[in-house]
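[1] what follows is a predicted protein model with its sequence.
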Amino acid sequence: MYRLLLSLLLPVLLLTCGPAPEDNIPPDVPQLSTLPLLPLPAEITDGEGVSYYKTYAGDMTPSSDATIGDAQRYLQQRMPGLILPLQYRTSERLAEGAYRIDFADGEIEIQASDRDGMLNAVKTLAQVLHFSGADAGAVYISEGEISDTPRYAYRGFMLDVARHFFNPEEVKQVVDRIAAYKINHLHLHLSDDQGWRIEIKGYPRLTEVGAATEVDGTPGGFYTQAEYSDLVDYAQQRGITVIPEIDMPGHTNAALSAYPILNVDGEEVQPYTGTNVGFSTFDVDQDSVYVFINDVVEQLAALTPGPYIHLGGDESDATDHEDYVRFIDEVQQIVQQHGKTAIGWDEVATSKLAPGTVVQLWAHPEYALQAKEAGNPVLMSPATRTYLDMQYDSTSRIGLHWAAYIEVDSAYLWDPATLAPGISDGDILGIEAPLWSETVRTLEDIDYLTFPRLLALAEVGWTPQDRREWEDFKRRLRAQVEWLEAQGVGVYASRVLE
């Protein structure tokens, strides 16, 4: 079943658009399959001709149809003032997130079954337009079609705002950067030993005390609930689901410094501005701890339309294992009671996993296998491949290297389906690239560690494994790096692209 939806300004476009005279077609119009698209679509079929598309400067009123309105807005923001003869069709035959773009006879037709598919389509289209010269005005595009579907439903980026705080405008800039490459989840690490970053009604000391500092003792910060909701809306409009994380029972010193009653001995603890881990824990035997967690989760669930809340669960060295298992069991139930699905770092697989709880592999493949055997999905974030806070090499100006040095080739040349014995594609929800912020202070630092490695990981999460090829990826990445730099994004000068 199809439903036809046309772009605005259609009466003008139909009268003025069409194939250019053959003698005006440039001789070097690239075929669709040679454009440096990233992530690489699942299938690109080249046609035989070239179409001319006259572009129009002006404003466009997006459709009120929920399926295509955000896609139209995204394309307008990405390519401001540029209007093309676009047709949008909804097709129930396409899978979730999938799309098809046909370039023929002076028209561009986009098909998708849902909003995510439409957004994915226009993100690819923006790259086709840029690399075909549409930024400069009239454009020629080789005829053909792009048929595309994501390898994994979840393609994520994590930003640690707890160790160093980034204000809402900085986070929005991050959203704009990652959305262009079909990253569709933003995991915000909102609490840790060094800081608590979200307003919780009824607990003012979380922001008065817990949010006041960060690593190195510099002033911290926090998001009001209104600011957080605005960030969630901003990301959602660009096809990104926000996932809030409250790390527990360890990594909790900021909360303990605000409310000592949550501590095992009830004694006041000082704010922490170092980078050690594993020394803090909630008092898992105390009812008031679970009342507190319930209040936090209830408010976050109300503010977050996405399906997930991340409960942390990593490096809880100060919590006895039996206490840890009991705590994780209880917190999973709290998350479910508020209509959300829990995600936890891979240590949570040592507990009794609730149905649907997602286990995020970062260090322990054996825990991911336990999750698979329990029937729970696995999210791939192996520290040796995906941790963007790792240095590229020993000369990197910031970053750590406890897991590995991760150059662009290391980020690209791996297959999630063969990483952990016993786990295949069907067990994997997706991949996520975390950026921990021990050494990150500015948006420039975020750019330095994120780009171009995130583009490699975006392709790992999107493109079929048998379509990925290192030398071709490098060719496409070089072109994307030039475009990023032209947009003011700071990109690390990777030696593998020289």
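    Great, that's in hand.
[2] from here on, contacts and neighbour counts on C-alpha atoms
    OK.
[3] find the nearest non-adjacent residue to residue 120, please.
    residue 182 (6.4 Å; C-alpha to C-alpha, 6 or more residues apart in numbering).
[4] again but with residue 95, I slipped
    The shortest distance from residue 95 to any non-neighbouring residue, by C-alpha to C-alpha, 6+ apart, is to residue 113 (6.8 Å).
[5] residues near that neighbour, how many?
    21 (other C-alpha atoms under 10 Å).
[6] my guess is residue 342 contacts residue 312. True?
    No - with contact defined as C-alpha atoms under 8 Å, residue 342 and residue 312 do not form a contacting pair (9.4 Å).
[7] about what we covered before: tally of neighbours for the residue nearest to residue 120?
    Other residues near residue 182 come to 28 when the count uses other C-alpha under 10 Å.
[8] quick one: contacts for it?
    For residue 182, the contact set (C-alpha atoms under 8 Å, 6 or more residues apart in numbering) comprises 39, 120, 123, 155, 239, 458.
[9] three-state assignment of residue 172?
    With DSSP: H, G, I helix; E, B strand; the rest coil as the basis, residue 172 sits in helix.
[10] I'd assumed residue 236 was in contact with it.
    No - counting by C-alpha under 8 Å, residue 172 stays clear of residue 236, with 11.3 Å between them.
[11] higher neighbour count, those two?
    Using other C-alpha under 10 Å as the criterion, residue 172 and residue 236 rank with residue 236 on top: 19 against 16.
[12] structure B:
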Amino acid sequence: MGRFWTRKTVLLAVGVVAALTIVLVVTLDLGGGTDDGPAGSGGSPTSSTPSHTPRPAGPDEAGPAPSTIPAVQKWRPEIGKGWKPDRDRSRVVADSQGPAVDEARLLARELGLKASSGPARDGDVELVVDPEASGMRESYQLASRAGRVTITAPDDAGVFYGTRTLLQSVRAQGRVSEGLVRDRPDRPQRGFMLDIARKHFSADWIADRIREMGDLKLNQLQLHLSDDQAFRVQSTRHPEVVSDPHLTKKQVRDLIRLASSRHITVVPEIDSPGHLGAVLKAHPDLQLRDTAGRATPGAIDIANPKAARLVDSLLDEYADLFPGPYWHLGGDEYQALTRSNPGASYPGLAQAARQRHGAGATVQDLATAWLNDRAKTVRAHDKTPQVWNDGMHRGGVVKPQRDRQVTYWTGTEYGARQPEEYLREGWKVVNLNDKYLYYVLGEPNQFTYPTGEAIYREWTPAVLRGSKAVPKSLSGPDRVLGGRFAVWCDLKDAQTPEQVARGIRLPLMATAQKLWDPGTPKRDWADFRALADKVE
């Protein structure tokens, strides 16, 4: 982030001698630069709080910035004692018919205060949605002045994030200092991905993660619903594919409702044409087999029209259950493409490719066309498709359709390429770098559990593969849209759900910090860890 604030002049009255008022002019250097520097413009933010535990300000002092995760982008301190909740006097005020009423009720519950329709008075927190307010949808301004806090934003999402800043600051410092916060995220997609296919997680466990995500200003939860091991959501069209235990549709709706209250979009994923083993157990006639008759693990026969009808039926069924704007189609690790000569190993696929796409088409083209067709299915429900990067192949007769986003996780799988190649081709990319953001249970295949410290010190949205960032010209928020911290359950019994929750706590916090502000944090890692204990 850029450096945001110009030098401020503060007049401090220091005494009266022989009826003469002596005024001491004190200049505070708060970092230089301007108040409207763009997020992600380079350099280190001046807004993060110091690395020591800040003390409350006195009535004639400027207090510390709010202590929050992620840290606020811009902070201008002012003279005064700030605001702290008074259970006998303070209220959370919002228009009872306005868009911020739910945020007001939630914050009031969390602080032990009353919610009110106003008008606001001294001691209150007032939430205001002002469509004319400057800034992006998720931006907000928090003003703490004269014993009152006002949070203003162009959308209720921004208001919600302002309440998270206030709540964490009260938890960590007991108050909000006198001053002005102007805050906004650097990246529009900030998320957590959970593999509920290989390992069942209860609805209550997922709900707890949603609450954590909301406090960290994360806004996407990707749920990997199905894989070779299990299919974990109730289906009325195809109950034969569903595994036990699983989430009922009612439980999913309740989770989506909770996520919506925290301004989190739930992104469902039904991976295909690979990772469909659970579905294929119920539909063995659609299992892909090689020339020797051996089943190819997890792979559906994409030459068989029944395969497309089955998967599209599932996509159509869940489109209304998941009302968000994104749908993840998978596309990774289709094992037919890993053979040295896919056409020879799977002559049926090769023949279908030539019949449908011309004499020069190959099995790769058939796989690309499969994802294009599934993308068309979800676009009919007004969803933006997302796919894993190794499902986006170089060359070929059939090209990936443009209206999709690429979730980049690997540069080593078949079909995977360097991240710069996708970016130079104009694709919008979401970062799921498997070195930093993959928490794979049991640590198979040379994976190791990522640490929050490594993410905090080394990773940014521009670090898409390994530890090297892509060029700045390719890594802006319009190109790399954000990232997600992912839990994969390859060895599902390696950890209990409680152990997973503890293991991902600090990595998820560090990810939230670097997605909100990719700049070098002001706090050192030890201080960040200490703050984590205070803000929860």
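    Sure, I can see it. Values in this document were obtained by computation on a predicted structure and should not be read as measured data.
[13] fetch the TM-score of the aligned pair.
    TM-score for the superposed chains, counting by TM-score structural alignment, normalised by the length of structure 1: 0.78, backed by 424 aligned residues with a C-alpha RMSD of 2.8 Å.
[14] picking that back up, which position in structure 2 pairs with the residue nearest to residue 95 of structure 1?
    Mapped onto structure 2 by TM-score structural alignment, residue 113 of structure 1 lines up with residue 154.
[15] and the longest helix along structure 2, which stretch of structure 1?
    The single longest helix within structure 2, with elements called by DSSP state H, is helix 497-516. Counting by TM-score structural alignment, helix 497-516 of structure 2 pairs with residues 443-462 of structure 1.
[16] show the end-to-end separation of the matching stretch, please.
    In stretch 443-462 of structure 1, first residue to last residue: 26 Å (C-alpha to C-alpha, to the nearest Å).
[17] flag every buried residue along it.
    Within stretch 443-462 of structure 1, the residues that qualify as buried are 445-462, counting by 16 or more other C-alpha atoms under 10 Å.
[18] test my guess that the match of residue 113 of structure 1 contacts residue 160.
    No - the criterion here is C-alpha under 8 Å, and residue 154 of structure 2 misses it with residue 160 at 11.2 Å.
[19] quick one: residue 218 of structure 2 is in a strand?
    No - using three-state DSSP, the assignment for residue 218 of structure 2 is coil, not a strand.
[20] so what sits against both of residue 342 and residue 312 of structure 1?
    With C-alpha under 8 Å, 6+ apart, residue 342 of structure 1 and residue 312 have no common neighbours.
[21] now the residue positioned nearest the centre of structure 2, what's its secondary structure?
    Nearest to the geometric centre of structure 2 sits residue 191, at 1.5 Å (C-alpha atoms, centre = their mean). What three-state DSSP gives for residue 191 of structure 2 is strand.
[22] ditto for residue 483 of structure 1
    Of the three states, residue 483 of structure 1 takes helix according to three-state DSSP.
[23] what's the neighbour count on it?
    Neighbour number of residue 483 of structure 1 under other C-alpha under 10 Å is 15.
[24] residues in structure 2 aligned with stretch 183-201 of structure 1?
    Counting by TM-score structural alignment, stretch 183-201 of structure 1 lines up with residues 218-236 of structure 2.
[25] so where do the strands sit in the stretch 101-250 of structure 2?
    114-116, 125-129, 140-145, 148-153, 179-183, 189-195, 220-226 (DSSP state E, counting those that start in this stretch).
[26] could you dump the ones you listed into JSON lines with distance to residue 91 of structure 2 added?
    Shown next, in JSON lines, are these (distance: least, C-alpha to C-alpha, whole Å):
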{"stretch": "strand 114-116", "distance to residue 91 of structure 2": "5"}
{"stretch": "strand 125-129", "distance to residue 91 of structure 2": "6"}
{"stretch": "strand 140-145", "distance to residue 91 of structure 2": "14"}
{"stretch": "strand 148-153", "distance to residue 91 of structure 2": "10"}
{"stretch": "strand 179-183", "distance to residue 91 of structure 2": "20"}
{"stretch": "strand 189-195", "distance to residue 91 of structure 2": "31"}
{"stretch": "strand 220-226", "distance to residue 91 of structure 2": "30"}
